[in-house]
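1. dropping the sequence and predicted coords here.
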Amino acid sequence: MGILNRIGKAIDALLQQENENYEKGVDFERYVVELFRKQEKYFAIHSWTGDLSDKYQGVRVESDSEPDLTIRYKPTDEKFAVECKYRSYLYNDKLCWTTREKLKDYRSFAQKNIIPTFIVIGLGGNPRNPEQMFCIPLEKAKYPELYPSVFRKFERDPRKSFFWKNGVLH
């Protein structure tokens, strides 16, 4: 019975960690949305995916393979997509932000919809107050793991509202 108890505790710990990571992701998405909402004159949330696949194991919801947000820039009616990722720390000096499969999904979405797509990453601190933030164009996020030499070029103040200029999110 001792081994079964230990296995059960290990499974409980893994499920708790998975749930905590999911909650951090949702909190960071909300934080990013609030940065857009501060500029409601300029930005509208066109769509926000529900991540239902994570909630119902074994059920794949196609829209969950899309970026978290589609935003409309009101002055020009341009749309762009945003995938939000929060990471507490770098792993082996790299930013591990997604899987190869998800990266392929994001690229497919961007090409199919002919829409600029950006990866907004919060790093350190907590999801509602990250120490650092990066807004990386999808075409620059070529791999699921990024070195600082790639993502540091796209650092932005995590407390400032977003702005859109010449087809680029800042």
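-> Happy to help now that I have it.

2. only C-alpha atoms from now on, for both contacts and neighbour counts.
-> OK.

3. the residue nearest the centre of the chain: what secondary structure?
-> With distances taken as Cα atoms, centre = their mean, Cys84 lies nearest the centre of the chain, 1.8 Å away. Classification of Cys84 using DSSP: H, G, I helix; E, B strand; the rest coil returns strand.

4. what sits against the residue nearest to Pro116 when sequence neighbours are not counted?
-> Distances taken as Cα to Cα, 6 or more residues apart in numbering place Phe80 nearest to Pro116, at 5.0 Å, with adjacent residues excluded. Taking Cα atoms under 8 Å, 6 or more residues apart in numbering, we find Phe80 in contact with Thr70, Ile71, Arg72, Ile115, Pro116, Thr117, Phe118.

5. take the one below as the second:
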Amino acid sequence: MYEFIFRWTDGLSSHDCIACFNTTEMESEVLKALLVARIPTVLFVMNRFTDVNNIQIEYALQENRLLIVVLRRDEPQGRGATPRLRNEYVMSLCRRVVCGYVNRRGSVYSLISGRADVERLIDDDACAIAAEPAVRHERWSVAQDKVLLRMYYADMGIHAIHRKLRRTYAAVCARIASITQPEEYMKGREFEDFVLSLFDLHDGDDLVLQEWQGDKKLGLLSPENNSNPDFVFRYGRRHFAVECKWRERLSKDIGETLFQKRKLDDYMTFSSRRRIPVTIVLGVGGDPGNPESLYVIPLKDVEGILSHSDSIELYRNESMTLSCSMFLRSRRRRDDVVSEQRRHYPNAFRPWDAETDASLLSLYRSGQSIKSLAIHFSRSERAISMRIKKLCETS
């Protein structure tokens, strides 16, 4: 598949201007190839640009050969799938549309059907499979590894590495995976760095970072303290611990994807043994080093969130800052939090019934906005959105 895609990018010149995305792995590699080849590029992103540490993007911006366009919905919780609306809008701006492999069940396939200005680089999976010979298990020299790592960490992409080292794309991908840290580990470390930067630690301050756990493993063997929270801080004579988590999005099943019972039990044991509070700092969306949303959740409040997943919004940190008071102050009881929420939304956390569900769906399908539905049902916009999503999935 890579062979067909990059054959097209190699045929471009500085007189072309390419509009592209950076959402999927393939889109990311195409963007890198365009930037390395110095092709004028327009990058479309949703809500805000987050890839702030990409070296090739930095170079392209400095040389005025990259324009980043941030798209936002007029109504954030409006109707219609965001990716389809994005694709439709961007395609309307282009004189010619070039696609790689197109899933026949995806939104892009229906958008390009009947258009005469579309070029499809890959017609089916068979072409992609036949495009490149099988990986030959040739030994990589230390010198080649050094070149690969330099280019990889300079965000030059697999196409540039393939051309430099004359290795197949599959071999390059396999070697990158074998000699770099796993992606999930790197995302976790990047978010930990982000959280530490919010504390703004300096020598001589009252706040001191005492412990920083690292995920150390050899096969199935790992040290006992791997189950401890990521950070332990001392502020004067008081201590508190912080566990950092980053997710691309909040899933419906928070218990399975975010607050696994085994991990919670480990943190509870740690908190009881050390007699210090544990707080979970959760980043959601964007990039691990620059998340869109931040939540500060005391460990003792997690049980309430598992019972009422909507209540996680009560812990959203709108300021995107951290201070010791957030971790050392006594937290309000959940009943107090619910009471406060109901001053703004009288029906907050109350159960839904069949009659209300039917009314909600009817009004939503008639074109009512999420904001107007929130006012009508005396609930938050997030609660309305989540309920509509659940009803649509089960209907």
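-> It's in. Since we're looking at a predicted model, the values are computed, not measured.

6. any chance you could compute the TM-score here?
-> Once superposed, chain against chain, the TM-score is 0.77 (TM-score structural alignment, normalised by the length of structure 1); 155 aligned residues with a Cα RMSD of 3.2 Å.

7. now do the same for the residue nearest to Pro116 of structure 1: its match in structure 2.
-> With TM-score structural alignment defining the correspondence, Phe80 of structure 1 maps onto Phe240 in structure 2.

8. sec struct for that match, please.
-> Assigned state for Phe240 of structure 2: strand (three-state reduction, three-state DSSP).

9. show me where structure 2 has its strands.
-> Ranges of strands within structure 2 are 18-20, 41-46, 66-71, 97-99, 118-120, 207-212, 231-235, 238-247, 278-284, 293-298, based on DSSP state E.

10. nearest to Glu184 of structure 2, of these?
-> Proximity to Glu184 of structure 2 (Cα to Cα) singles out strand 238-247 among the strands of structure 2, at 9.9 Å.

11. quick check: the closest one compared with structure 1, mean distance?
-> Comparison of strand 238-247 of structure 2 with structure 1 after fitting gives an average deviation of 0.3 Å (mean Cα distance after the TM-score superposition for structure 1).

12. any buried residues in that strand, and which?
-> Applying a neighbour-count criterion of 16 or more other Cα atoms under 10 Å, one finds His239, Phe240, Ala241, Val242, Glu243, Cys244, Lys245, Trp246, Arg247 buried in strand 238-247 of structure 2.

13. what's near enough to touch the equivalent of Val168 of structure 1 over in structure 2?
-> Using TM-score structural alignment as the criterion, Val168 of structure 1 maps onto Arg329 of structure 2. For Arg329 of structure 2, the contact set (Cα under 8 Å, 6+ apart) is empty.

14. again with the one 5 residues further on
-> Under the criterion of Cα under 8 Å, 6+ apart, the contact list for Arg334 of structure 2 reads Asp301, Gly304.

15. and for Thr394 of structure 2?
-> Neighbouring residues of Thr394 of structure 2 by Cα under 8 Å, 6+ apart: there are none.

16. next one: it from Ile388 of structure 2, what distance?
-> According to Cα to Cα, to the nearest Å, Thr394 of structure 2 and Ile388 of structure 2 sit 10 Å apart.

17. over to Val69 of structure 2?
-> 30 Å.

18. how about Arg382 of structure 2: what's its closest non-neighbour residue?
-> Arg382 of structure 2 sits nearest to Asp310 (Cα to Cα, 6+ apart), 7.7 Å away.

19. sorry, that was for Gly255 of structure 2
-> Leu306 (6.3 Å).

20. and Leu69 of structure 1, what's its match in structure 2?
-> The equivalent of Leu69 of structure 1 in structure 2 is Phe231 (alignment by TM-score structural alignment).

21. before we move on, back to that, using TSV, please lay out the strands of structure 2 together with distance to Ser372 of structure 2.
-> As requested, these are arranged in TSV below (distance: least, Cα to Cα, whole Å):
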stretch	distance to Ser372 of structure 2
strand 18-20	35
strand 41-46	24
strand 66-71	23
strand 97-99	38
strand 118-120	40
strand 207-212	45
strand 231-235	43
strand 238-247	30
strand 278-284	26
strand 293-298	24
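
22. pick the most deeply packed of these.
-> Neighbour counts (mean count of other Cα atoms under 10 Å) averaged over each of these peak at strand 278-284, with a mean of 23.

23. what's the counterpart of Val69 of structure 2 in structure 1?
-> Checking TM-score structural alignment: Val69 of structure 2 goes with nothing.

24. ok, Val69 of structure 2 to Pro291 of structure 2 distance?
-> Separation of Val69 of structure 2 from Pro291 of structure 2 (Cα to Cα): 19 Å.

25. and what of Arg150 of structure 2?
-> As for Arg150 of structure 2, its distance to Pro291 of structure 2 is 27 Å (criterion: Cα to Cα).

26. more neighbours: which of those two?
-> Pro291 (19 against 13; other Cα atoms under 10 Å).

27. tell me where structure 1 has helices.
-> 2-37, 52-55, 100-113, 148-151 (DSSP state H).

28. please render those helices as CSV that adds mean neighbour count to the earlier fields.
-> Below are the helices of structure 1 laid out as CSV (neighbours: other Cα atoms under 10 Å):
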stretch, mean neighbour count
helix 2-37, 15
helix 52-55, 14
helix 100-113, 15
helix 148-151, 13
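
29. which among the ones you listed is found nearest to His46 of structure 1?
-> Closest of the helices of structure 1 to His46 of structure 1 is helix 2-37, at 11.5 Å (criterion: Cα to Cα).

30. so Cys173 of structure 2 sits against Ile158, correct?
-> Yes. Using Cα atoms under 8 Å, Cys173 of structure 2 is in contact with Ile158, at 7.2 Å.

31. these two - which one has more neighbours?
-> Neighbours per residue (other Cα under 10 Å) separate Cys173 of structure 2 from Ile158, with Ile158 holding more: 25 against 15.

32. so what's the residue count around the nearest residue to Phe163 of structure 1 once chain neighbours are set aside?
-> Leaving aside its sequence neighbours, Phe163 of structure 1 sits nearest to His170 (Cα to Cα, 6+ apart; 5.3 Å). His170 of structure 1 is flanked by 19 other residues according to other Cα under 10 Å.

33. next: Arg7 of structure 2.
-> Residues near Arg7 of structure 2, counting by other Cα under 10 Å: 12.
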